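# 3D, please:
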Amino acid sequence: MKRQLGRAGAVTAALGVLAAGTPAFADDPAGLHWSPLSISAAGNCTFPAKDVAATPWALQRVLLDQLWQGGRSTGKDVLVAVIDTGVDDRNPQLQGKVLDGGTLLADKSVNPPQPVQGGARTDPVGHGTKVAGIIAASHRDGVGFVGLAPDARILTIRQNDDAGNGDVDTLAKAVNSAVAKGAQVINISQDVRAAGNSGDFGDGGGLRRAVEAAEAANVVVVAASGNDGQEGATYPAAYPSVLAVGASDRNNERAAFSEYGDFVKVAAPGVDMLSTVPAGGQCVDNGTSFAAPYVAGVAALLRGEHKDWSARQIRARIEQTAQRIQRGPDKYLGWGVVDPVKAVTDTDPPAADPVPDPAVELAGAPIVAQPLGLGETQADRDRRTAAYVLGTGVLLVAALFGGSVVLRDLRRRRAG
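Below you'll find the model as predicted:
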């Protein structure tokens, strides 16, 4: 039985508010839904939008010259699949870099369901276009926003829409299709919570097999953790071979809406995220949906620079170099907030898994007792003593001389 794909949160005022956990079929309580798009400045965004000249905060913290290493690591020749609502390549920052990977949507409001018209390079919702921009938007004069891997290409697979017409089966098919079409990184800004306490979502069904096949094909799969703000695994993020991404805020703390749990591998900026929208311009939105492509962009940079690394090694590098205040991972931010520059410039050999940081040794060197001294030698003391004696003698002579003069004057006055 297919699991219906619903949404939580709100996309725009025009689309209306969709309740969390759209009901699925009666015999299958699990509901697949978008990492919810929280209400933000994008709530009133219309397409096209205006160009924004200011550099967004998520890029202000990144030294782009170091990130791109003089053009050596820009995502060139890397194909990133965006399994989403489509990608509108009419936006100038996405023109010439979007490949149509096909449409898997069917309109289920009619019986039998009918294929949704339009290719994957159209995006009536705007969600997929924002995701693609965070990964690979090109530089444009007068615009402060740019993708983390600006020379990467996007393979768009249109698999969902604002009506929840996507499902787990089509998501699995989209992953398989992305691998078959040569994607090296896959971004999935969707999530599903397992039914009951199974913890395995369908006991290793088609979706799990799809992401495991991607891992076997050396493809890095990045997925959003979800926006319910609760603790608990979501899928495909919680599968072992997937890099699960939560959202962080400007203070490198977990965003209040970000799903958390031991399955979260890293976090990335997901609050007030500026990105491309259909037909042109940029808008702001919130969600783990936009934290995941931030990490997918870093993965594209690493794949472009290290073609011989495995998908597992790329995941481990991103996790190991993340910013954290604790030695190892926690359930809120995973291994920490992704550090794009450190990830691509770190010179350590690639590892299969991240390791906790070494413990900090607080004990210092032992203190050796020293005899108390005044900082002078015996010769210094002899010279000081001689000076005292000489000074005392001079004062004594002066006193005697002064006294004799006083006595002489006194006698003269009496004689006179």
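# going forward, measure contacts between C-alpha atoms and count neighbours the same way
OK.
# Surely V298 is in a strand?
No - under DSSP: H, G, I helix; E, B strand; the rest coil, V298 sits outside any strand and is assigned helix.
# residues contacting G166?
Q4, L5, G6, L104, L105, A106, Q159, N160 (C-alpha atoms under 8 Å, 6 or more residues apart in numbering).
# Greatest separation within the residues you listed: which pair is it?
Largest separation among the contacts of G166 by C-alpha to C-alpha: G6 and L104, giving 15.8 Å.
# more crowded one of those two?
G6 (29 against 21; other C-alpha atoms under 10 Å).
# ok, that one to L400 distance?
Going from G6 to L400 by C-alpha to C-alpha, to the nearest Å gives 112 Å.
# sec struct for the most centrally placed residue in the chain, please.
The residue lying closest to the centre of the chain (C-alpha atoms, centre = their mean) is A268, at 2.2 Å. Using three-state DSSP, the structure places A268 in strand.
# if I look at it, how far off is V17?
On the measure of C-alpha to C-alpha, A268 and V17 end up 26 Å apart.
# Repeat that for V62.
Taken as C-alpha to C-alpha, the span from V62 to V17 is 34 Å.
# Spell out the residue ranges of the helices in the stretch 301-416 of the chain.
311-320, 340-345, 378-415 (DSSP state H, counting those that start in this stretch).
# To check against the first, give me the structure of this:
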Amino acid sequence: MMTPKLKQTALVSGLALAFLGAAALIQSEQPSEQRAVIIQGSDLAALTAAVQSVGGEVTHELGIIKAVGARLSPTQLEAIKERDGIRRIYADSDLSTSSASAEPDCRYLNAEPLMKIGGDKIEWEVYNNGAVDRYLNSVVAIWPKANGDIEELKFHEKLFKGAMPGVSATFARPQWQIAADKAKLKAGGKEKIEIKFEEHPVTDQQGYELRLFFNDGCSIDFPPPPEVLFAGDSDKHAKRSYIATLVDAEDLHWQGIDGKGVGVAVIDTGIWGDKSVYLSEDPYGNERILAQYDAIENKTLDYKKESDGNGHGTHVSSIVVSSRRKSGEFNGIAPNANLIGVRAFDDDGQGSYANAIRALDWVVAHKDAYNIRVLNLSFSAEPQSFYWDDPLNQAVMAAWQAGIVVVASAGNEGPDPMTVGVPGNVPYVITVGAMTDSVTPADASDDTLASFSSAGPTVEGFVKPEILAPGGHIRGLMSKDKRLGKRHPEFHDADEYFTMSGTSQSAAVVSGVAALIVQADPTLTPDDVKCRLMASARPRVDASGNLAYSIFQQGAGLVDAYAAVYDQTWDCANQDLDIATDLSGDNHFLGRANQDENGDYYIIGMDGYLWSKGYLWSKGYLWSKGYLWSKGYLWSKGYLWSKTDLESDGYLWSKVNLLNNGYLWTKTLNEAAAINAWVPQE
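Presented below is the predicted three-dimensional model:
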């Protein structure tokens, strides 16, 4: 591993070469290579200066959207992306009365990260997860000289047979031996490209490059850019956690969407610090713990300090960011994200409202310094007032309002209804329940909702949780010497892995997914991230297409990282809510859940979502990718609260005497809070 000094020298040299190279390219590029783009920011003068600084031409001032139109070459376009004040860059496409897309949608094309090498050939699998067939147009190949000539190329059928000498070649019509319409990658299917060589092929995969071009302009490349991933295993003791595969995050990692640059804060029992390299370093060996703060002692810590005496905070953090990998699959959902550890719970996992609120205050105060975009809260307390009267919830709402995506665990008090705890009962935040894969990650048919996962609705009538994520027998990092490791040694592997179940773990999964979404589009607000998580989720349905679990148990369904990153849904979360007036006390809000005279829960204005408190744990259901909500996300909307609502006919919140009568908060704010309770593995 390079020393810090050598790393710095190499970085400076690399930047200097890159700058000189970019300058030469900008000078050599022709005007015909320029593209028309729209660049959006916050200040027209700054945008104009940015365009001019890279040698581009400003063509329009679009003050109505705080943007400029410009013409930029490819190199200038890359250069301007690094300038301050650039919010978004769009292609300035032509307009027409047709509905044709200006550019192809290539996001559903994927491939295996590794090829198979054996005998006299190589094989590489590619996938089409979209709904449209793709037709191969040409193949570009580069291979090691020791392989000799290419003798045959197959894509389902033989495209080429003969002798193709050298170390590079392009295979295209008319040399193909099959009709063009047979070189098809079917919708929802996979295909294998196979190349046979004259000699036994070299096994070092870095010696190969393949690029498949399709008729619609899309292409797939091998190898993927991040060279570190080809190492396969991070160490000889590495094991798979499967969570990246379960939520479809693995393909995103290969695309470079791995949380890079995003700060994730975890308020918990602390973190392992530099005792585990997979927490303290990203996949490239860079330090990524930016800061640690002890809210109990009210002091900042050495960012390398081991602050976790319990183990829970370390386990949760590792699910979010662990850079440990097995067979190329990362244990963490956002393995390249930065980590900010905040200790608010002691070695027994206990804490107070006052310390938790102080932790939240510190996170909001330092969000810009560490680019904290995501906050994980894997703890809960029993609700003791309406959400808006709870001081911890008020602090959580302030974090959301400040632009931080807050992810909270639903709690482990299920399966009864109305068991979601604080702060998961805050309507604005993303509250996460747990599913389990029944220890068969490759078989989705036996996945179930975890029996311990808390269910909604909340007292105020909001549907909770919003989403589910893996939370059964989750493998994460933890020292065997920590409190949890000592209490449950049977779940430690004597190395660094500890297995736990709970909505704490499922919340961490969604925090990692949120970091991926924010990296892919930093302009998104917390409401936007919540909307895309919900809109892309996969609800559990039975053979008839009906919900297998109630909306109050599974929310929108199982999180889907890949779909969430590429989803384009807007304005489907926190509709009709106003967090500013909620925090100011001018307005408060109620959800659309209610309880009828039979004790059944339903959604006001939506038919077909009645829940009679039954629990379906049967297997054989599917996670639906195309479930059609009959009225969109009506259940996620709120409406204005008034005192008369408490006395209206049959509303569930009118039946809760504790909340009707109010609750006397102590002057010291020492109400108890705790990390989510231990539950049996499921």
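# Go through the helices of the stretch 301-416 of the first structure and name the closest to V298 of the first structure.
helix 340-345 (5.9 Å).
# residues in the second structure matched by that closest one, start to end?
Using TM-score structural alignment, the residues of the second structure aligned to helix 340-345 of the first structure are 561-566.
# Any idea how many residues pack against D582 of the second structure?
Neighbours around D582 of the second structure, by other C-alpha under 10 Å: 15.
# Tell me which residue of the first structure matches up with it.
Under TM-score structural alignment, D582 of the second structure pairs with no residue in the first structure.
# shouldn't D582 of the second structure be in contact with W388?
Yes - at 7.1 Å, D582 of the second structure counts as touching W388 under the criterion of C-alpha atoms under 8 Å.
# Would you mind measuring from K305 of the second structure to H312 of the second structure?
Distance from K305 of the second structure to H312 of the second structure, counting by C-alpha to C-alpha: 16 Å.
# Show me which of the two is the more surrounded one.
Neighbour comparison, K305 of the second structure and H312: the larger count goes to H312, with 31 against 15 (by other C-alpha under 10 Å).
# Could you verify my assumption that that one touches D268?
Yes - counting by C-alpha under 8 Å, D268 is a contact partner of H312 of the second structure at 7.3 Å.
# so what sits against both of those two?
Joint contacts of H312 of the second structure and D268 (C-alpha under 8 Å, 6+ apart) are I675.
# and A45 of the second structure, helix, strand or coil?
Assignment for A45 of the second structure (three-state DSSP): helix.
# Trace it over to the first structure, please.
Looks like A45 of the second structure stays unaligned there (TM-score structural alignment).
# Apart from its neighbours in sequence, what residue is nearest the aligned partner of A535 of the second structure in the first structure?
Using TM-score structural alignment as the criterion, A535 of the second structure maps onto Q320 of the first structure. Excluding its sequence neighbours, the residue lying closest to Q320 of the first structure (C-alpha to C-alpha, 6 or more residues apart in numbering) is P354, at 5.0 Å.
# Also G261 of the first structure?
Residue nearest to G261 of the first structure in three dimensions, not counting chain neighbours: K331, with 4.4 Å by C-alpha to C-alpha, 6+ apart.
# ok, now how distant is the one you found from P340 of the first structure?
Distance from K331 of the first structure to P340 of the first structure, by C-alpha to C-alpha: 21 Å.
# higher neighbour count, these two?
P340 (27 against 18).
# Turn the contacts of G166 of the first structure into TSV, including distance to V116 of the first structure and secondary structure.
TSV is the format used below for the contacts of G166 of the first structure (distance: C-alpha to C-alpha, whole Å; DSSP: H, G, I helix; E, B strand; the rest coil):
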residue	distance to V116 of the first structure	secondary structure
Q4	16	strand
L5	15	strand
G6	17	strand
L104	8	coil
L105	6	coil
A106	5	strand
Q159	10	coil
N160	10	coil
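# and R35 of the second structure, what does it touch?
Applying C-alpha under 8 Å, 6+ apart, the residues near R35 of the second structure are R71, L72, S73, P74, A91.
# Alignment lookup: the fourth one to the first structure.
I take that to be P74 of the second structure. So, by TM-score structural alignment, P74 of the second structure is left unmatched.
# what about P74 of the second structure, how many neighbours?
P74 of the second structure has 14 neighbours, counted by other C-alpha under 10 Å.
# Quick check: the aligned residue for V78 of the first structure in the second structure?
So, by TM-score structural alignment, V78 of the first structure is matched to V262.
# Check A223 of the first structure too.
Match for A223 of the first structure (TM-score structural alignment): A408.
# ok, that match to T314 of the second structure distance?
According to C-alpha to C-alpha, A408 of the second structure stands 17 Å off from T314 of the second structure.
# can you check I372 of the second structure too?
From I372 of the second structure to T314 of the second structure the distance is 18 Å (C-alpha to C-alpha).
# who's more crowded, the two?
Using other C-alpha under 10 Å as the criterion, I372 of the second structure and T314 rank with T314 on top: 30 against 23.
# Quick one: map the more buried one onto the first structure.
With the correspondence set by TM-score structural alignment, T314 of the second structure lines up against T129 in the first structure.
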